[in-house]
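Engineer: Just the structure for this:
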Amino acid sequence: MAKRPASAIAQGNLGTAHHRRGQWAEAIGCYREALRLGPVTAQMHYNLGLALDEAGRGDEAMAEYATAVKMLPYFAQAHTKRARLLIARGRIEEALEHLRVALSYIADSTEAHYAPGLAMSELGRFEGAVTAFERVLESEPGNAQAELGLGMALMRVGRSNEALAVVEASARAHPKVAEVHGNLAIVQAELGRAEEAVRSYEAALRLRPDYGETHYNLGNALVQLQRYKKARAHFAEGVRLRPEFAAAREMLSRLSGF
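Structural biologist: The predicted structure follows:
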């Protein structure tokens, strides 16, 4: 039986290897062990935050990013990652303060410029979000996150054909990015193109089968097509992956007879 690495550096390296393979639980375990062994570093808290973030454990990830910036106040990447999670939770003012700090240290950070577009979207200021995402794409053409943000913002201002063109082009350019296919599916579903949405959600899940939100969205698209048994299976998987996922649990209950 192989011995577990006994040093923090070895545990951190092993965590990184698991992280690169998308093995979030294993990566999280290694990073936690590295922190236990010490010395405790801001970078290791950040790495743990990234793995928790990818695993859909946003609250825990936020705590790790907060620890990282407390230990290293100029850790711009940690400020930016925490800001994005704060935006998702509607804590916009806090998020903008983290972004202000991040940009004061790394003025050319694409992600820190991208996040204000997210903030404006959360505030319902979609015209401003369109402008913010377009600025990111001017400086970094092909940025998948900005393309996704732009597509969703265009939908919200009624420019649905432009939105579809943006996310379709992004899916062609980034065929191995699950979130790209998932967002293409969202636009297709909102345009009433449920069959196409199902195919796009399925493409997303082939790339990332552990994404509970996509199982839920696919379930809803299948309900529109009256494929209730298959929809129920995806709602069940969403609940299995995220036991606290109330919306998926509710839909699973509604389809209990199928």
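
Engineer: from here on, contacts and neighbour counts on C-alpha atoms
Structural biologist: Will do.

Engineer: In this structure residue 201 contacts residue 213, no?
Structural biologist: No - in this structure, residue 201 is not within contact of residue 213 by C-alpha atoms under 8 Å, at 10.2 Å.

Engineer: What are the boundaries of the helices in the stretch 101-250 of the chain?
Structural biologist: 110-122, 126-139, 144-156, 160-173, 178-190, 194-207, 212-224, 228-241, 246-254 (DSSP state H, counting those that start in this stretch).

Engineer: And the ones you listed: which comes nearest residue 20?
Structural biologist: Each of the helices of the stretch 101-250 of the chain was scored for nearness to residue 20 using C-alpha to C-alpha, and the closest is helix 194-207 (14.1 Å).

Engineer: contacts for that closest one?
Structural biologist: Outside helix 194-207, the residues that touch it by C-alpha atoms under 8 Å, 6 or more residues apart in numbering are 176-182, 184-189, 211, 214-215, 217-218, 221-222, 224-225.

Engineer: Distance from the chain centre to that helix, please.
Structural biologist: Centroid displacement of helix 194-207 relative to its chain, using C-alpha atoms, centre = their mean, to the nearest Å, is 17 Å.

Engineer: Pull the number of nearby residues for the spatially closest residue to residue 251 that is not a sequence neighbour.
Structural biologist: Excluding its sequence neighbours, the residue lying closest to residue 251 (C-alpha to C-alpha, 6 or more residues apart in numbering) is residue 235, at 6.7 Å. Number of residues near residue 235 (other C-alpha atoms under 10 Å) recorded here: 29.

Engineer: neighbour-wise, which of residue 201 and residue 213 wins?
Structural biologist: More crowded of residue 201 and residue 213, by other C-alpha under 10 Å: residue 201, with 26 against 21.

Engineer: show me the contacts for the closest residue to the more buried one other than its chain neighbours.
Structural biologist: Among residues not flanking residue 201 along the chain, residue 182 sits closest, at 5.3 Å (C-alpha to C-alpha, 6+ apart). For residue 182, the contact set (C-alpha under 8 Å, 6+ apart) comprises 200-201, 203-204, 214.

Engineer: Second input sequence below; structure requested for side-by-side comparison:
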Amino acid sequence: MAGSFSKSSKSLVNSKKWIIQLGLFLAIAGCASQPPEKKFESSDAPYNIAQNLQRNWEGNPAISSADYHFALAQAYSNEGKVDRAIEEYRAAMAYDQESAILHAKLAAEYLKKGSMSYAVDECKASLKIDPSSVDVHLMLGGIYSLNNETDRSLAEYESVLKMDPKNDEAAVFKTQVLAEKDRIDEALKFIRGFTAKVNDSAAAWYYTGKLEQTKEHTNEAISAYRKALAIRSGFSQASLALGLIFELNKENAKAVQIYEAQLEEKQDIQIAGRL
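Structural biologist: This next block holds a predicted model:
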């Protein structure tokens, strides 16, 4: 099983939906299994999913015990049973100690528990095996940011940008870290340079707008927010930020136009509250 688990995962991290820095949880792949013969209670689900998988694998020498424990770990993770998931990932690792993805999965579970030092160790172990994993670099950068280890956090994001200069997640996270440390000018210079080269990232334009607004560059902020909305219609945060600028400028008709356009795309309580 070393070959199958050690390959890097393109979608380990759901990086835009975790807390600001930790859009870094690993995406859990769905398990293919036969429908259960009876309806199980939620608490029984992980065990039964794995049992169904085990039955499917019987007699197949290509499938090892590592797969069973891995599937069970994912099922427990989906159930929110972090400790059980950790146990099963570790059981799988007993059969495949050189698996980058197993270390990364463990890191994500430790992160859910708030066990930062263990999460860091697992990220490092994963990167030692697969140093090219963008997802794990992003996760480690997020952990360092939460621990206020700014230089280490920035180094992880810069590693990603060296491998993938168009990675907007790394660019946005780097911008956030700099801004949070009141390095506003540095953050703005960086994100301006990024959007000059990568002009199709709604998130990058949105954070450009936020920083321009922080520096009271109103016209530049308006332009950046409009670009974000042109790329991603229904981008609530950008609509709200742009509308509030118009409200502050007493241009209420423009603000209403922005809010109504947003509500046509997607209902949003904050936006509706502005009308």
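
Engineer: TM between them?
Structural biologist: The TM-score (TM-score structural alignment, normalised by the length of the first structure) is 0.56; 200 aligned residues with a C-alpha RMSD of 4.6 Å.

Engineer: one step back: the residue nearest to residue 251 of the first structure contacts residue 219, correct?
Structural biologist: Yes - applying C-alpha under 8 Å, one finds residue 235 of the first structure in contact with residue 219, separated by 5.9 Å.

Engineer: mind listing what the residue positioned nearest the centre of the first structure touches?
Structural biologist: Geometric centre of the first structure, nearest residue: residue 54, 6.9 Å, by C-alpha atoms, centre = their mean. With contacts defined as C-alpha under 8 Å, 6+ apart, the neighbours of residue 54 of the first structure are residue 24.

Engineer: Look up how far residue 198 of the first structure lies from it.
Structural biologist: In this view, residue 54 of the first structure and residue 198 of the first structure are 23 Å apart by C-alpha to C-alpha, to the nearest Å.

Engineer: what does residue 183 of the first structure give?
Structural biologist: Distance of residue 183 of the first structure to residue 198 of the first structure, given as C-alpha to C-alpha: 12 Å.

Engineer: same check, this time on residue 94 of the first structure
Structural biologist: As judged by C-alpha to C-alpha, residue 94 of the first structure and residue 198 of the first structure stand 36 Å apart.

Engineer: who has more neighbours, those two?
Structural biologist: Applying other C-alpha under 10 Å to residue 94 of the first structure and residue 198 shows that residue 198 carries more neighbours, namely 23 against 13.

Engineer: Alignment lookup: the more buried one to the second structure.
Structural biologist: Under the alignment (TM-score structural alignment), residue 198 of the first structure pairs with residue 222 of the second structure.

Engineer: Okay, that match and residue 211 of the second structure: tell me how far apart.
Structural biologist: In this view, residue 222 of the second structure and residue 211 of the second structure are 11 Å apart by C-alpha to C-alpha.

Engineer: Residue 178 of the second structure too?
Structural biologist: Counting by C-alpha to C-alpha, the gap from residue 178 of the second structure to residue 211 of the second structure is 11 Å.

Engineer: next one: residue 246 of the second structure
Structural biologist: Distance, residue 246 of the second structure to residue 211 of the second structure, by C-alpha to C-alpha: 17 Å.

Engineer: Neighbour count: those two, which is higher?
Structural biologist: In this view residue 246 of the second structure and residue 211 are compared by other C-alpha under 10 Å, and residue 211 has more residues nearby, 25 against 19.

Engineer: Aligned to that one, what sits in the first structure?
Structural biologist: In the first structure, residue 211 of the second structure lands on residue 187 (TM-score structural alignment).

Engineer: Spit out the contact partners of that match.
Structural biologist: Residues near residue 187 of the first structure by C-alpha under 8 Å, 6+ apart: 151-152, 155, 163-164, 197.

Engineer: Residue 194 of the second structure matches what in the first structure?
Structural biologist: Structural alignment (TM-score structural alignment) places residue 194 of the second structure against residue 170 in the first structure.

Engineer: Revised request: answer the last question for residue 138 of the second structure.
Structural biologist: In the first structure, the residue matched to residue 138 of the second structure (TM-score structural alignment) is residue 114.

Engineer: Ok, residue 170 of the second structure next?
Structural biologist: In the first structure, the residue paired with residue 170 of the second structure is residue 146, using TM-score structural alignment.

Engineer: so its match makes contact with residue 114?
Structural biologist: Yes - shown here, residue 146 of the first structure and residue 114 form a contact pair, counting by C-alpha under 8 Å, at 6.4 Å.

Engineer: what touches both of those two?
Structural biologist: Listed as contacting both residue 146 of the first structure and residue 114 by C-alpha under 8 Å, 6+ apart are 133, 136.

Engineer: Would you mind telling me which of these two has the busier surroundings?
Structural biologist: Taking other C-alpha under 10 Å, residue 146 of the first structure and residue 114 do not tie; residue 146 has more neighbours (27 against 24).

Engineer: how close does the closest residue to the more buried one other than its chain neighbours sit to residue 73 of the first structure?
Structural biologist: Once flanking residues are discounted, residue 146 of the first structure sits nearest to residue 133: 5.3 Å by C-alpha to C-alpha, 6+ apart. Look at residue 133 of the first structure and residue 73 of the first structure: by C-alpha to C-alpha, they are 27 Å apart.

Engineer: what about the two, which has more around it?
Structural biologist: Taking neighbours as other C-alpha under 10 Å, residue 133 of the first structure and residue 73 compare with residue 133 leading, 25 against 16.

Engineer: Tell me the residue in the second structure aligned with that one.
Structural biologist: Under the alignment by TM-score structural alignment, residue 133 of the first structure pairs with residue 157 in the second structure.
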